[in-house]
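A.B. asks: Please find the sequence and the predicted model below.
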Amino acid sequence: MSHQRIRVAIVFGGRSGEHAVSAATAAGVLGAIDRGKYDVVPVGITRSGEWVLAADDAGALEIRDGHVPEVDATGDGRLLVPFGSGPAQLVVLSPGAPPNELAGVDVVLPLLHGPFGEDGTIQGMLELAGVPYVGSGVLASAAGMDKHYMKVVLAGAGLPVGPYTVLTPSAWRRDRAACLDQVASLGLPVFVKPARAGSSIGITRVESLDRLVEAIEEAQRHDPKVIVEAAITGREIEVAVLEGRGDEPPRTTMPGEIVVTNAEHGFYDYEAKYFDSAGVDLRCPADLPPGVADEARRLAAEAFDALGCEGLARVDFFYTPSGTLVVNEINTMPGFTPFSMFPLLWERSGVAYPELIDELLQLALARPTGLR
C-alpha cells in the first residue's frame, strides 16, 4: 500500500428502488467507521447510474423526520473506475477541468441494495477491476437477489422452503389465465413479490383472487418477473451470519424476532421497516426453545454455504406453530444501519457496530478476487 491508512470506497445509492435505504445504510457506516484506521472515499450512484464523489456527511444521508436521502449529480464530479491490476485509481471527471486522480482504493464496501448492485453486477465489475470488496461474489449475490433461484438452490441443498410459483413476463403475456390458476393452486392468502427486489418494496398480501391481477401488476412495476408465495403462519425469525476466518465455518448469532405491533401494516413492509420504528418490535435474542434456536443457527450456516456466500448475510425464517422452521430468504447485503437487525444481533453477540464494519473490511482484504 502506498498510503498509511487503508483506503476504502463506500459505495451507496444506486438505480434500484432501495436507493434511499442504501444511503441510510451508508450514513450509519460513515458515522461509525474507524477513521484512524480507514481513509474513507464516499462514492454515490445516482438513480440514473452516474457515479459521483459524494460529501462525507452522514447526517445528510439519514432517513429521519420525513427526509428521504437522495444521491444527486451535483457533487465534486463524476467518477471513472479504470480496470487493471493493483489498487483501483478513482478518477474524478469534472466539467471544464482535467481529470483528477485520487489515491488508490484498497477495498470497496458496496452498500447497494437491490438490482444493479446487490445482484452481482457491481461485484462483477470489481472482479474485473481486481479490487477487493465486502460481501458475496457474483453468483451468490445474483442467486441471493433472485428469490426464484434462491429457493431452487436452497431446496436443492435440502433446506426447507415454502410453496411458491414464478410468473415470468413471457408467461404472463402468453397465458394470463394459466398464471392465475398457478397462483390459485397455492391457496389464499399469498404474497405477491417482485422476484428481484428487497426492503419489501412492491409486495402485496392478497386475500382475495379478485385482487390478484392488481397485485401482480404492482410487483411488475419493480420487476417484470414475479414470485408468488403461499402465506406461512409463523413467527418471523432472523439469524445474522458472518463468514468464518480462513477455513473456519460461518459464524452465526442467536436468532432475533420481528414483531409488527402496528396492525395497519399487516406485515413487515417498507413503511414499517423505515418509517414506523415505533410500530415494530425487534427482539434480540428471540424467545425460542434452545433446540429451535440451535436449529435456526445450523440452517442459517447451511444456507450461507449452499449459495456460496462470503462476508455477511441474514437468513430469515418462519417458525410455525407446529415447531418447524421454514427458510423464507437469504439477504446477502442486509440492512446495515446501526438499528437494523443484522448489526443489532451481532451487538447482542458481543460485536459492536464499528467492530463489525472493521471485521467485514478485514475479511474482504484477506480474500483474493477472481476464482477462489
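C.D. replies: Right, received. Where do you want to start? Numbering: from 1, shown residues only.

A.B. asks: From now on I want contacts and neighbour counts done on CA atoms only, so please keep to that.
C.D. replies: Fine.

A.B. asks: Identify the residue nearest the geometric centre of this structure.
C.D. replies: M333 (3.0 Å; Cα atoms, centre = their mean).

A.B. asks: Helix, strand or coil: sort out it for me.
C.D. replies: Three-state assignment for M333 (DSSP: H, G, I helix; E, B strand; the rest coil): coil.

A.B. asks: What distance do you get for it to T168?
C.D. replies: 25 Å (Cα to Cα, to the nearest Å).

A.B. asks: just to revisit the earlier point, spatially nearest residue to the residue nearest to the centre of the chain (excluding sequence neighbours)?
C.D. replies: For M333, ignoring the flanking residues on the chain, the nearest one in space by Cα to Cα, 6 or more residues apart in numbering is A313 at 6.2 Å.

A.B. asks: quick one on the thing from earlier: residues touching the residue nearest to the centre of the chain, list them.
C.D. replies: L111, L112, H113, E118, G135, L312, A313, R314 (Cα atoms under 8 Å, 6 or more residues apart in numbering).

A.B. asks: mind putting those residues in JSON lines, secondary structure included?
C.D. replies: As requested, the contacts of M333 are arranged in JSON lines below (three-state DSSP):
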{"residue": "L111", "secondary structure": "coil"}
{"residue": "L112", "secondary structure": "coil"}
{"residue": "H113", "secondary structure": "coil"}
{"residue": "E118", "secondary structure": "coil"}
{"residue": "G135", "secondary structure": "coil"}
{"residue": "L312", "secondary structure": "strand"}
{"residue": "A313", "secondary structure": "strand"}
{"residue": "R314", "secondary structure": "strand"}
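
A.B. asks: Put together TSV for the residues you listed, with distance to T261 and neighbour count on each row.
C.D. replies: Listed next are these as TSV, based on distance: Cα to Cα, whole Å; neighbours: other Cα atoms under 10 Å:
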residue	distance to T261	neighbour count
L111	29	25
L112	29	31
H113	26	31
E118	30	31
G135	32	27
L312	28	24
A313	26	27
R314	22	25
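
A.B. asks: Check it against this one:
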Amino acid sequence: MSRKIRVGVVFGGRSGEHEVSIHSARSVIENLNPQKYEILPIGITKQGIWHVGLESYRALGTDIPPKLLANTQCEQSGLPVKTDPSLTLPAPISEALDVVIPVLHGPYGEDGTVQGLFELLNIPYVGSGVLASAVGMDKAMMKTVFAQAGLPQCKYLVYLRKKWEQDREPILREIERTLGFPCFVKPANLGSSVGISKARDRASLVAAIDEAARHDRKILVEEAVDGREIEVAVLGNDEPHASVAGEIVPKAEFYDYNAKYVDGTSDLIIPADLPEEKMTEVRQMAVRAYQAIDASGLSRVDFFLERKTGRFLINEINTFPGFTIYSMYPKLWEATGLPYDQLLDELIRLAIERHQEKNRD
C-alpha cells in the first residue's frame, strides 16, 4: 500500500486577512481525508515568523484544530517538526512534503510572493503561479488585463498614494467629473473588503481615500453600479471549468468585511436566480477571466449584473478566496456536485499535475 500524501497547510501571514486565513485553514485541515493525507501545519505570524507543527497554532495564539489534536499526523509520521521560529521554510521540511496548500489571503500570500518561494523550493502548491497571483492581487493591473481580454467592467480611476498626498484637489475634481457620486474607494492590493469605503460626497470621498491609503500605495476609485452581485467558482489548470453562479444579497450597503466574516447578515443564493442563457454567459465569462490572467488551481470571479442594462460587468478575480465551509467558493462547488473534501482532493491533484507539467523535459 502506497504511503499517504504529505500536505503542508500554510496559514496566518502578514496581511490584514490573517484571521480569515486561520479560519480557512482550519476548515481545510478538518476536511482533508486522514486516510489519504498526512498534515503538517505551518503558521506564519503577523510579524512574518514561520512556525512548523502544532507549535504553529500556539505561536499564532489560536486553538489547535481537533483533528490535529486527535491525529497528530505530522509528529507521528516521521515528518520533520520545527518548533523554533524561522523566516523561511527549512529545507528538510520542504523536502519531506509532497504538496503545499498556501491558505493565505491578501499580500504576502496571495500575491505571488510565497508562490515564488515554493517555486524556488520546487514544491507543488495549490493555486495560481507567481504571475497570475500577482495580477489577481493588484486590482489596477487586473483591470488592465481584463480590458485587453475584452471583458466589460465599470469605469474606474487609479491613483498613487504619493500623488494623493501631494495634490488632492485635481484628484477630487477628476473623480467628481468622471465617476460622480456615489463611488467606491479601494486599496488596489487587498482582499476581503478591507479598506473599502463608499463615498457619497466630497467629504466622505476624502475620508475614503485616506482610509485606502492606509493599506496600500495604490488606490482604486470605481463608479457605483446598480447591480446584483454574482459570483462564480472556477477550477482547473489548462482546461478550467466553472461552477454554477451564486448571488450575494447584502443587508448592509455593500458586501463588506463584517458581512463576510463577523455578523453574517448577507444572504447567499446558490444557484443564483438567472435564466439559463445568463447562467451560461456568466460561467463562460468567468473562465475567460481565469484564462486572461493565466490562473490555475482555483479562483472565484465576481461580477455585477447591471439592473438597467442586463449586462454582466466583471468586478474582480480572487486567486485564493475564503475557504471556510461557509465560504462562497466551496459552497458553489458543493451546489455543482463537488463536496468540500472532494474539492480538496481535486485541488491537490491539480497542484501536482501543474508541477509535473512545468518540470516536464
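C.D. replies: In hand now; what should we look at? It should be emphasised that the depicted structure is a prediction, and the values quoted were computed from it without experimental measurement.

A.B. asks: Looking at the second structure now, which of the contacts of M333 of the first structure still hold up?
C.D. replies: On the basis of both residues aligned by TM-score structural alignment, their matches' Cα atoms under 8 Å, what survives of these in the second structure is L111, L112, H113, E118, G135, L312, A313, R314.

A.B. asks: Which of those residues sits closest to F304 of the first structure?
C.D. replies: A313 (7.2 Å; Cα to Cα).

A.B. asks: Looking at the kept ones among the contacts of M333 of the first structure, which is nearest Y38 of the first structure?
C.D. replies: Nearest to Y38 of the first structure among these, with distances taken as Cα to Cα, is L111, at 16.4 Å.

A.B. asks: how much space is there between G297 of the second structure and Y290 of the second structure?
C.D. replies: 10 Å.

A.B. asks: Neighbour count for those two, which is higher?
C.D. replies: Y290 (31 against 25; other Cα atoms under 10 Å).

A.B. asks: That one corresponds to which position in the first structure?
C.D. replies: The equivalent of Y290 of the second structure in the first structure is F304 (alignment by TM-score structural alignment).

A.B. asks: Tell me who's in contact with the residue nearest to M333 of the first structure.
C.D. replies: Counting by Cα under 8 Å, 6+ apart, A313 of the first structure has contacts A240, V241, L242, F304, I330, N331, T332, M333, P334.

A.B. asks: Next, format the residues you listed as CSV and append distance to L128 of the first structure.
C.D. replies: Formatted as CSV, these follow (distance: Cα to Cα, whole Å):
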residue, distance to L128 of the first structure
A240, 29
V241, 27
L242, 25
F304, 24
I330, 26
N331, 24
T332, 20
M333, 20
P334, 24
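
A.B. asks: just the helices in the stretch 251-372 of the first structure please.
C.D. replies: 270-274, 290-306, 341-348, 353-366 (DSSP state H, counting those that start in this stretch).

A.B. asks: And the shortest one, what's buried?
C.D. replies: Within helix 270-274 of the first structure, the residues that qualify as buried are Y270, A272, K273, counting by 16 or more other Cα atoms under 10 Å.

A.B. asks: closest to T261 of the first structure among those?
C.D. replies: Taking Cα to Cα as the measure, T261 of the first structure lies nearest A272 of these, at 9.7 Å.

A.B. asks: What's that closest one aligned with over in the second structure?
C.D. replies: Checking TM-score structural alignment: A272 of the first structure goes with A259.

A.B. asks: so how far is V194 of the second structure from that match?
C.D. replies: In this view, A259 of the second structure and V194 of the second structure are 12 Å apart by Cα to Cα.

A.B. asks: Tell me the spacing between the aligned partner of S299 of the second structure in the first structure and E302 of the first structure.
C.D. replies: The alignment partner of S299 of the second structure in the first structure, by TM-score structural alignment, is A313. Between A313 of the first structure and E302 of the first structure the computed distance is 12 Å (Cα to Cα).

A.B. asks: residue boundaries of the strands in the stretch 101-250 of the second structure?
C.D. replies: For the stretch 101-250 of the second structure, the strands defined by DSSP state E, counting those that start in this stretch occupy 156-160, 183-187, 197-199, 218-223, 227-236, 241-249.

A.B. asks: Out of these, flag the one nearest E17 of the second structure.
C.D. replies: Using Cα to Cα, the strands of the stretch 101-250 of the second structure put strand 183-187 closest to E17 of the second structure, at 13.5 Å.

A.B. asks: Now do the closest one: which elements does it pack against?
C.D. replies: Other elements packing on strand 183-187 of the second structure under the criterion 3 or more Cα pairs under 8 Å, 6 or more residues apart in numbering; DSSP states H and E are strand 197-199, helix 202-215, strand 218-223.

A.B. asks: can you map out the strands along the stretch 1-150 of the first structure?
C.D. replies: Using DSSP E, counting those that start in this stretch, strands in the stretch 1-150 of the first structure cover 6-13, 38-45, 51-53, 78-80, 88-93, 100-105, 107-110.

A.B. asks: Let's have those in a markdown table, adding distance to G291 of the first structure.
C.D. replies: Output for these, formatted as a markdown table (distance: least, Cα to Cα, whole Å):
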| stretch | distance to G291 of the first structure |
| --- | --- |
| strand 6-13 | 39 |
| strand 38-45 | 41 |
| strand 51-53 | 48 |
| strand 78-80 | 51 |
| strand 88-93 | 47 |
| strand 100-105 | 45 |
| strand 107-110 | 35 |
